[in-house]
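**Student:** Sharing a model prediction with you, sequence too.
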Amino acid sequence: MNLVIVGCGAAGATAAQFARKNDRKAEIKIFEKGKYPEYSKCALPLVISGELSPESVIEFDEEWFEKSNIELHLNTEVSSIDFDRRVVTTPDSEEKYDSLIIATGASPFSPVKPGGRTYFLRSLDDAVAIRKEAERSRKAVVVGAGLIGLEVAEALVKIGIDVTVLEFMPDLLLTMVDRDVARIVRERIGNDVEMLFGHRVTEIKEGERMEVAAVDGEGREVTIKCDFVIVAAGNRANAGIAGNLSSDGRAIDVNERCETSVENVYAVGDCTRYRDILGNDIQVGLGSVAVRQGIVAGTNAVGGNRTMPPLVNARTTKIFGIEIAAAGPLNMEHMLTGKFNGSTLPEYMGGEEIFIKVHADKKGRILGAQAVGPGAAQRIDRFSLAINTGLTLEQFMDAETSYAPVVAPVIDASYIACEIAGRRIR
């Protein structure tokens, strides 16, 4: 068995790891165009803030690959793939494969032509460069108030940078949570960072100081001067090398085994598109999903048999001290909805505020949930399991949960949110 993997990010490295676990004799080669082995891209904002060193975020170093008998080629970009001949081409060689896993990731998107001291955060080198720029700067503009944009904004605020966030959408995190939940997050953030919503960036000008021009929803222009700019306006799948494996040229279509339309060719991570719990095809964009795809593809590429359930997209972050988490599709207000603002502990223990929102279909089957507050991620993980296993609101509430006044309430806020949603069934 000769397995070739294109890309050594979270998905590609995990695929190699599980291929090796399932086949000790397979010849495994990874071709990575960057200079680093697998590292945590989700931890890059912590490199900017100085809370982590660049070296500490490398999860699988070159020694690990060597010990695992996996041939790692860094600084080596695959230029083409011949699916008929089962050959990948690099600058130095042609490599034959029996199975191929494409893990080429995604690249940042910019709404305007970037200029001068404009940065994106997609790689470890990007994080190091932003940190160096921040050390000689006072003012920054972040374009985009999504998960990455706000994590970067927080990192810069931590090291004393004055930050303005410009967002085209009417509120923050609208690809992560519903608008009513976004409003709760924004109110809790308060004045920690300046945010301007409904502003479309029209130009980034280079000069002694950078200038970012934007227009609001009523056509009024605003110009912000700064020392540098970070664009966090989303990513586009790196699917060009895949040819006709993409139905629309944007992302690579995969099935539950992470197989593409070509036999023995798999794809994983941010370059792929897969179905969610409602049957909609969506682009993969979470590191957690990429790792799980890597497990599936790595196992199957060497003869195993594993499958991926439909995507729930369980997601979480913590910005400006506020924990936020969600699972399932957004904007399902037409479904049964329950909202509750409760406490993480019994009232007499002085717990902290926790907000829960849950969606279910007309039969009570749970389809999504969102949470803001301490322990949000743990609560959403319970909802994620409920969604994956098809639990109803009543079944979720029937689950026995632990209780101690110093740790958890008898009845959690997530139970009460489900109860409120369930009242609409009757």
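**Tutor:** Yep, that arrived. Residues are numbered from 1 along each chain as shown.
**Student:** only C-alpha atoms for contact and neighbour calcs from this point on.
**Tutor:** OK.
**Student:** Residue 119 is in contact with residue 125, isn't it?
**Tutor:** No. With contact defined as C-alpha atoms under 8 Å, residue 119 does not reach residue 125; the gap is 10.7 Å.
**Student:** Name the residue in these two with the higher neighbour count.
**Tutor:** Between residue 119 and residue 125, counted using other C-alpha atoms under 10 Å, the more crowded position is residue 119 (20 against 15).
**Student:** Which residue, other than its chain neighbours, is closest to that one?
**Tutor:** The shortest distance from residue 119 to any non-neighbouring residue, by C-alpha to C-alpha, 6 or more residues apart in numbering, is to residue 230 (4.7 Å).
**Student:** tally of neighbours for that neighbour?
**Tutor:** 21.
**Student:** list the helices and strands the one helix or strand it maps to packs on?
**Tutor:** Residue 230 belongs to strand 228-231 when assigned by DSSP states H and E. If you count contacts as 3 or more C-alpha pairs under 8 Å, 6 or more residues apart in numbering; DSSP states H and E, strand 228-231 packs onto strand 118-119, strand 139-143.
**Student:** Deepest in the core, which of these is it.
**Tutor:** strand 139-143 (a mean of 25; mean count of other C-alpha atoms under 10 Å).
**Student:** after it, next one along is what?
**Tutor:** Using DSSP H and E, the first helix or strand after strand 139-143 is helix 147-158.
**Student:** Run the angle between the helix or strand following that following helix and strand 139-143 for me.
**Tutor:** Using DSSP H and E, the helix or strand that directly follows helix 147-158 along the chain is strand 162-167. Strand 162-167 and strand 139-143 are oriented at 20 degrees to each other (axes from the mean of the first three to the mean of the last three C-alpha atoms, to 10 degrees).
**Student:** Okay, buried residues for the next helix or strand after strand 162-167 please.
**Tutor:** The C-terminal neighbour of strand 162-167 among helices and strands, as given by DSSP H and E, is helix 179-189. Residues 179, 181-182, 185 are the ones in helix 179-189 that count as buried (16 or more other C-alpha atoms under 10 Å).
**Student:** put this beside the first:
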Amino acid sequence: MTAIKQKPGLYNIVVTHYVLAACCFLILSVMMLLSVKAFTGHYFHPHILAVTHLAALGWGTMIILGASYQLIPVVLETNLYSIKLAWLSFVLFVPGMAGLIYSFWVFVPGIHMQCSAILLLLSIVLFTVNVFLTGRKKQQQTIQEDFIFSACICLCLTVALGVALVFNFTLQLFPQDQLHFLRIHAHMGLVGWFLLMLIGVSSRLVPMFLVSSYQETRLLTWSYYLIVGALLCFLVDAYFSGLSNRNYLLLLVGGAGLSCYFIFLYKCLRSRLRKQIDLPMLISFLSFIILKIAVLMVPFIIYFHLKHNPATLRFSMAYGQLMFMGWITPLILGQTFKTLPFIVWLRHYEHLTGKFRTPMPSDLFAGHLLKAQTIAFGIFCLTFMPGCYFMFIPLIYTGGAALVITALLYLANVGIVIFHKTRTYGQL
């Protein structure tokens, strides 16, 4: 990460995204606690829509955008194109996100919801332009670049379809049912944006953090083409036909692509020089186990949907929770304390390297808070998700309370890292 010279102002834009994402996570946990009864009903409930979009935009996307400004230049081995574009994207993103979530919560379709959606789209377009211009000067294209650029395109398409769906509330743009396009919108975001971006960035960072000697990219190439191919076929098929028996085959192709990535991770683990796996990396690897569980639920969703079985609703709700709260959330909870401490460490200690004894990046956060956060989140997973599936309100309340505690501990630990004061232990 130190090979690329930092642009002035990069640190501020990155840290601002991390802080706001942490605050959004706390707000998200409170909103989930206030919406307990909604989680026993249909996923098109206004409160569920608001919570889902806060999880996707304010929590997941916000922190990925911030980390991207620091990590994408590392992955692409070049400088970020423009700090000003990053700030402009942020300034448009925040009110757009806040306005959209509030409009969903009170469910008042109209001009405010539409303007908020347009602000979000403009913000994402600026982010994508910034990423493409960042990678434009790179001569040799890598598979990580393919993952990242494809993810950015999918993010733009996801938000653009979201804008159309918002206008469809009042203008009836689509002849089909709103839920028909909501399925396309959700999977374009989950697979096209989150999965492709996380694979693209992590395929460089995981070997780096593990100090792995494994450098082969053939598995990543297979992973990219299988996942993207399956996603494109699904989007076309879902638009014209909805869910069908063909989705079993597409799931098999996409699952093969995901398996290639898991094998890549396994090979990185096998060849690592750093034998001890720290807690942030352990949390990150556990999140991918939950991703596997979520993917294994998809055949049941397809089967019950084709049979018009009402169990589809509960399986779909569980699938969404596993993807957002079981996969994306613990991945962020873990990787925050690998990436953010290093970013802060670079600012405080890079110029002191070789002159003074300095703390390690892992010394910048409170280990006991991370352990407590992990326990609280574990309680959330073991109570909230089963509670929603079995519609048992006390379990859902317990899980919601545990998530609030998780968010408070996470926010406190992020604050400890960001407000770290430079200290040395004497000259070398």
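**Tutor:** Nice, I can see it. What you see is a predicted model, and the numbers here were worked out from it, not measured in a lab.
**Student:** Do you know the score for how well these two fit?
**Tutor:** For these two chains in superposition, a TM-score of 0.30 is obtained (TM-score structural alignment, normalised by the length of the first structure); 217 aligned residues with a C-alpha RMSD of 7.3 Å.
**Student:** Out of the helices and strands packed on strand 228-231 of the first structure, flag the one nearest residue 380 of the first structure.
**Tutor:** Shortest distance between residue 380 of the first structure and those, using C-alpha to C-alpha, is found for strand 139-143: 28.3 Å.
**Student:** Mind giving me the packing neighbours of that closest one?
**Tutor:** Counting by 3+ C-alpha pairs under 8 Å, 6+ apart, strand 139-143 of the first structure packs on helix 147-158, strand 162-167, strand 221-226, strand 228-231.
**Student:** tilt between it and helix 147-158?
**Tutor:** Using the same axes, to 10 degrees, strand 139-143 of the first structure lies at 170 degrees relative to helix 147-158.
**Student:** Excluding its own residues, what touches strand 139-143 of the first structure? List them.
**Tutor:** 149, 152-153, 161-167, 201, 212, 224, 226-233 (C-alpha atoms under 8 Å, 6 or more residues apart in numbering).
**Student:** now the helices for the first structure?
**Tutor:** 10-22, 44-49, 62-67, 124-135, 147-158, 179-189, 287-301, 376-389, 393-398, 413-422 (DSSP state H).
**Student:** Save those helices as JSON lines, and put in distance to residue 141 of the first structure too.
**Tutor:** Below are these laid out as JSON lines (distance: least, C-alpha to C-alpha, whole Å):
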{"stretch": "helix 10-22", "distance to residue 141 of the first structure": "29"}
{"stretch": "helix 44-49", "distance to residue 141 of the first structure": "15"}
{"stretch": "helix 62-67", "distance to residue 141 of the first structure": "36"}
{"stretch": "helix 124-135", "distance to residue 141 of the first structure": "12"}
{"stretch": "helix 147-158", "distance to residue 141 of the first structure": "9"}
{"stretch": "helix 179-189", "distance to residue 141 of the first structure": "18"}
{"stretch": "helix 287-301", "distance to residue 141 of the first structure": "26"}
{"stretch": "helix 376-389", "distance to residue 141 of the first structure": "29"}
{"stretch": "helix 393-398", "distance to residue 141 of the first structure": "43"}
{"stretch": "helix 413-422", "distance to residue 141 of the first structure": "37"}
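**Student:** Of all these, which one comes closest to residue 2 of the first structure?
**Tutor:** Taking the helices of the first structure one by one with C-alpha to C-alpha, helix 287-301 is closest: 9.7 Å.
**Student:** quick one, the closest one and helix 10-22 angle?
**Tutor:** 40 degrees.
**Student:** could you say what helices and strands helix 287-301 of the first structure packs with?
**Tutor:** helix 10-22, strand 99-102, strand 265-267.
**Student:** Mind checking these for the one nearest to residue 380 of the first structure?
**Tutor:** For those, the distance to residue 380 of the first structure is smallest for helix 10-22, at 22.6 Å, taking C-alpha to C-alpha.
**Student:** So which bits of the closest one are buried?
**Tutor:** Buried residues in helix 10-22 of the first structure, defined by neighbour count with 16+ other C-alpha under 10 Å: 10-20, 22.
**Student:** Please confirm that residue 22 of the second structure is located within a strand.
**Tutor:** No. Assigned with DSSP: H, G, I helix; E, B strand; the rest coil, residue 22 of the second structure falls outside any strand and is helix.
**Student:** isn't it right next to residue 410, touching?
**Tutor:** Yes. Using C-alpha under 8 Å, residue 22 of the second structure is in contact with residue 410, at 7.1 Å.
**Student:** residue contacts, residue 221 of the first structure?
**Tutor:** Contacts of residue 221 of the first structure by C-alpha under 8 Å, 6+ apart are 213-215.
**Student:** just the residues you listed now: which is nearest residue 293 of the first structure?
**Tutor:** residue 214 (38.8 Å).
**Student:** gap between that closest one and residue 156 of the first structure?
**Tutor:** Separation of residue 214 of the first structure from residue 156 of the first structure (C-alpha to C-alpha, to the nearest Å): 21 Å.
**Student:** out of those two, which sits in the busier spot?
**Tutor:** Remark: of residue 214 of the first structure and residue 156, residue 156 carries more neighbours, 26 against 21, as counted by other C-alpha under 10 Å.
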